[in-house]
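Asker: Following is a predicted model, sequence given first.
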Amino acid sequence: MEVLTEPEWRARTEAHEARVDAATAAHLRRRQDGRKHPVEDFLFTYYSFKPGQLRRWHPGAGTALQGDAPHLKWRFYRVDAGRVGVDVDAFLEARGDTVRFVRELVSRTASRPGRFGCFGLHEWAMVYRLDQSDVRHSDWPLRLGQEGTDAVVESHQVACSHFDAYRFFTPDASPRNALAPTRASQAAYEQPGCLHAGMDLYKWAHKLVPAVSSDLVMDCFELAREIRELDMRAAPYDLRELGYAPVPIETAEGKAVYVAKQRAFAERGHVLRERLITACDKIMQSAREST
């Protein structure tokens, strides 16, 4: 058990709040003004963790706080020997299935070799043969137009392994996918080269709050944010007005750029997966030690 003095955990809290404030300030300003951003809003609209939740600092299971910690008023905390820490027994009682699911999914994903031949075609399949008014980001034009976009899909083998991307394929695009991932087969299909699997590390981390540390959650958030930028730069939309130069995956040069970045993200994702696995094991070990 790591024990933090009040000055220590207050310093960590302040550092975390500053980190989150820097990461969320632009989104909060846009939200106040009623403006949308097709790239940067994704982590706040697709995922369920709100900026205010992200801003709360949590030490994670296995760390206790001395002094007047506000955490005692928060769910899944308790006092033990005069120190405040995560109540892992209560957490596991409420979310034990989630801990076990996340550990299995993340560990099975980490055990597989990455596949790097998808070229981000999932975003193209989401607009395949759609009227512009039906396109998700309809305020932004398709870089190659609808016919050109459709031609890219038709000239490639689409092989999306991520169910939560595949489920947004248009009806005409779904049969073109070489794979048929489902929610039930998620753990059997996910692989570390997938950009969406990398972004989802943020989802799995925040679902384990407060039993995982806020440092891990934010490291996953920052990776997801960078991945999202590549995801949309390689998408069919023309976002140059927002400062996003396209990665033209319809060309050999664009494919090479995409794969190089994809491999780098997979390496960073591997480190975070290992940390998530360790965090899950620590939660379950802490519960065993308390019995």
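Answerer: Nice, I can see it. Numbering: from 1, shown residues only.
Asker: only C-alpha atoms for contact and neighbour calcs from this point on.
Answerer: Fine.
Asker: Show me what the host helix or strand of residue 231 is packed up against.
Answerer: For residue 231, the element it lies in under DSSP states H and E is helix 214-233. In this structure, helix 214-233 packs against helix 6-33, helix 42-45, helix 195-207, helix 252-290, with contacts taken as 3 or more CA pairs under 8 Å, 6 or more residues apart in numbering; DSSP states H and E.
Asker: Tell me which of those sits nearest to residue 113.
Answerer: Closest to residue 113 of the helices and strands packed on helix 214-233, according to CA to CA: helix 252-290, at 9.9 Å.
Asker: buried set for the closest one?
Answerer: 255, 258-259, 262-263, 265-266, 269-270, 272-273, 276-277, 279-280, 282-284, 286-287 (16 or more other CA atoms under 10 Å).
Asker: How about stretch 17-31?
Answerer: Residues 17, 20-21, 23-24, 27-28 are the ones in stretch 17-31 that count as buried (16+ other CA under 10 Å).
Asker: circling back: of the helices and strands packed on helix 214-233, which approaches residue 155 most closely?
Answerer: When the helices and strands packed on helix 214-233 are compared by CA to CA, helix 252-290 sits nearest residue 155, at 13.3 Å.
Asker: Show me what the closest one is packed against.
Answerer: When contacts are defined as 3+ CA pairs under 8 Å, 6+ apart, helix 252-290 sits against helix 88-110, helix 195-207, helix 214-233.
Asker: again, only this time at 6 Å
Answerer: helix 88-110 (3 or more CA pairs under 6 Å, 6 or more residues apart in numbering; DSSP states H and E).
Asker: Other residues contacting the helix it packs on?
Answerer: Residues outside helix 88-110 that contact it (CA atoms under 6 Å, 6 or more residues apart in numbering): 76, 187, 190-192, 277, 287.
Asker: One more to weigh against that first structure:
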Amino acid sequence: MNSLAASYSVLEEADWGERRALHEQRVRAWTDPHQARTARGEKHPVYDFLFEYYRFRASWLRRWHPGPHCVLAGATAREFLRWPEYHAVEGGIALNAAALEPHRRESLTWMVNLLRLTALRPPQFACFGLHEWAMVYRQTPDEVRHNAWPLRFPPDELARFVEAQPICCSHYDAFRFFTTPAQSLNKLQPTRADTSAFEQRGCLHANMDLYKWAFKFAPFIPSELIADCFALARDIREIDMRASPYDLAPLGFPPIRIETPEGRTEYEAHQRDFAARSQPLRAQLIVIGERLLQAHSPVPPPL
């Protein structure tokens, strides 16, 4: 019996129905406001990122899947057969780990390795959120991404501040959005190919990306874990933008003034908290990923 078989459990219809309802209720607190803003054509400089950069639809986030450890009992469970990753087994309906396509299995292998390395690498807490500043460095007002919101400094003063700081961004998907002149100011020069060599759990964006790694392997990742990763990413995004050069105080996000010693201390405290919160989520993703990679046949045996 492999590790997946050993951990299988049967969920009665009332139990998994309750889990599904609780998940949807939790997630709608995030998705309903986003969809209402979208319907009004209203942009949000903090929360839109979670639905636009991370390309996982609000409707998909609301959808509940049990993960690869459960057999769903009851007649209603057959509705899950609309997704090709499910099949009928003795006792109900379950995910078929063998349905994970080769290209997704290859991606999963890469992801598990990335997460293992990130978990082992010592966290770094010296960046102070300067990536957001580097993204607007030497830009004209029209070029600034969230130009509906004012910057807290005039462009020249902002540029002088950036130039005086030791920028050490380790996250490629933040670094690639630096303005061209800002990229040369970064102590590190990460690339897509060497992501695994740089990623570390002190990085806000590395911890936000746990949400990405979770949803990329839906429906094989339990929806509650995806929601947990989203909740962490949402909290991080708020701090990320509060530490940015934008003035979002009128929107309810007072600045973390990283240009001051007090602001840098506050930012680092948040970094350390997020690094600690990320570890159990990362560990769960590693365990589930490893089990999926070990599964070469459907479990339990199909009918």
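Answerer: Received, thanks. None of these values were measured; they are calculated from a predicted model.
Asker: re the thing from before, secondary structure for the contacts of helix 88-110 of structure 1 - can I get that in a markdown table?
Answerer: As requested, those are arranged in a markdown table below (DSSP: H, G, I helix; E, B strand; the rest coil):
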| residue | secondary structure |
| --- | --- |
| 76 | coil |
| 187 | helix |
| 190 | coil |
| 191 | coil |
| 192 | coil |
| 277 | helix |
| 287 | helix |
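Asker: among these, which ones are buried?
Answerer: So, by 16+ other CA under 10 Å, the buried ones in the contacts of helix 88-110 of structure 1 are 76, 187, 190-192, 277, 287.
Asker: Using a markdown table, lay out the residues you listed together with distance to residue 143 of structure 1.
Answerer: Listed next are these as a markdown table, based on distance: CA to CA, whole Å:
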| residue | distance to residue 143 of structure 1 |
| --- | --- |
| 76 | 48 |
| 187 | 34 |
| 190 | 29 |
| 191 | 29 |
| 192 | 28 |
| 277 | 40 |
| 287 | 53 |
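Asker: Closest one of those to residue 219 of structure 1?
Answerer: residue 277 (14.7 Å).
Asker: Could you tell me where stretch 276-288 of structure 2 falls in structure 1?
Answerer: Across structure 1, the stretch matching stretch 276-288 of structure 2 (TM-score structural alignment) is residues 267-279.
Asker: what do you get for stretch 187-197 of structure 2?
Answerer: Using TM-score structural alignment, stretch 187-197 of structure 2 pairs with 178-188 in structure 1.
Asker: Roughly how far does the closest residue to residue 301 of structure 2 other than its chain neighbours sit from residue 69 of structure 2?
Answerer: Closest residue in space to residue 301 of structure 2, ignoring its immediate chain neighbours: residue 89 at 6.3 Å, by CA to CA, 6 or more residues apart in numbering. Distance, residue 89 of structure 2 to residue 69 of structure 2, by CA to CA, to the nearest Å: 13 Å.
Asker: And these two? Which one has more around it.
Answerer: The neighbour count for residue 89 of structure 2 versus residue 69, taken as other CA atoms under 10 Å, is higher for residue 69 (24 against 19).
Asker: Quick one: residues contacting that one.
Answerer: residue 8.
Asker: Likewise for the one 5 residues further on?
Answerer: For residue 74 of structure 2, the contact set (CA under 6 Å, 6+ apart) comprises residue 13.
Asker: circling back to that earlier point, what does the residue nearest to residue 301 of structure 2 align to in structure 1?
Answerer: Aligned partner of residue 89 of structure 2 by TM-score structural alignment: residue 80.
Asker: The aligned residue in structure 1 for residue 133 of structure 2: which element?
Answerer: Residue pairing (TM-score structural alignment): residue 133 of structure 2 is matched to residue 124 of structure 1. Using DSSP H and E, residue 124 of structure 1 sits in helix 121-125.
Asker: Tell me roughly how far that helix lies from structure 2 on average.
Answerer: Helix 121-125 of structure 1: mean distance to aligned residues in structure 2 after superposition is 0.3 Å, counting by mean CA distance after the TM-score superposition for structure 1.
Asker: Next secondary structure after that helix?
Answerer: That would be, after helix 121-125 of structure 1 and using DSSP H and E, helix 145-154.
Asker: Now that next one on structure 2. Mean distance?
Answerer: Here the mean offset of helix 145-154 of structure 1 against structure 2 after fitting is 1.2 Å, by mean CA distance after the TM-score superposition for structure 1.
Asker: how about that helix, aligned to which bit of structure 2?
Answerer: Counting by TM-score structural alignment, helix 145-154 of structure 1 lines up with residues 154-163 of structure 2.
Asker: Equivalent analysis for stretch 225-240 of structure 1, please.
Answerer: Counting by TM-score structural alignment, stretch 225-240 of structure 1 pairs with residues 234-249 of structure 2.
Asker: Distance from the chain centre to that stretch, please.
Answerer: 16 Å (CA atoms, centre = their mean, to the nearest Å).
Asker: secondary structure element for residue 256 of structure 2?
Answerer: Here residue 256 of structure 2 is assigned to no helix or strand, by DSSP H and E.
Asker: what number of residues lie near the closest residue to it other than its chain neighbours?
Answerer: In space, residue 256 of structure 2 comes closest to residue 243 once its chain neighbours are excluded; the distance is 4.7 Å by CA to CA, 6+ apart. Applying the criterion other CA under 10 Å, we find 27 residues in the vicinity of residue 243 of structure 2.
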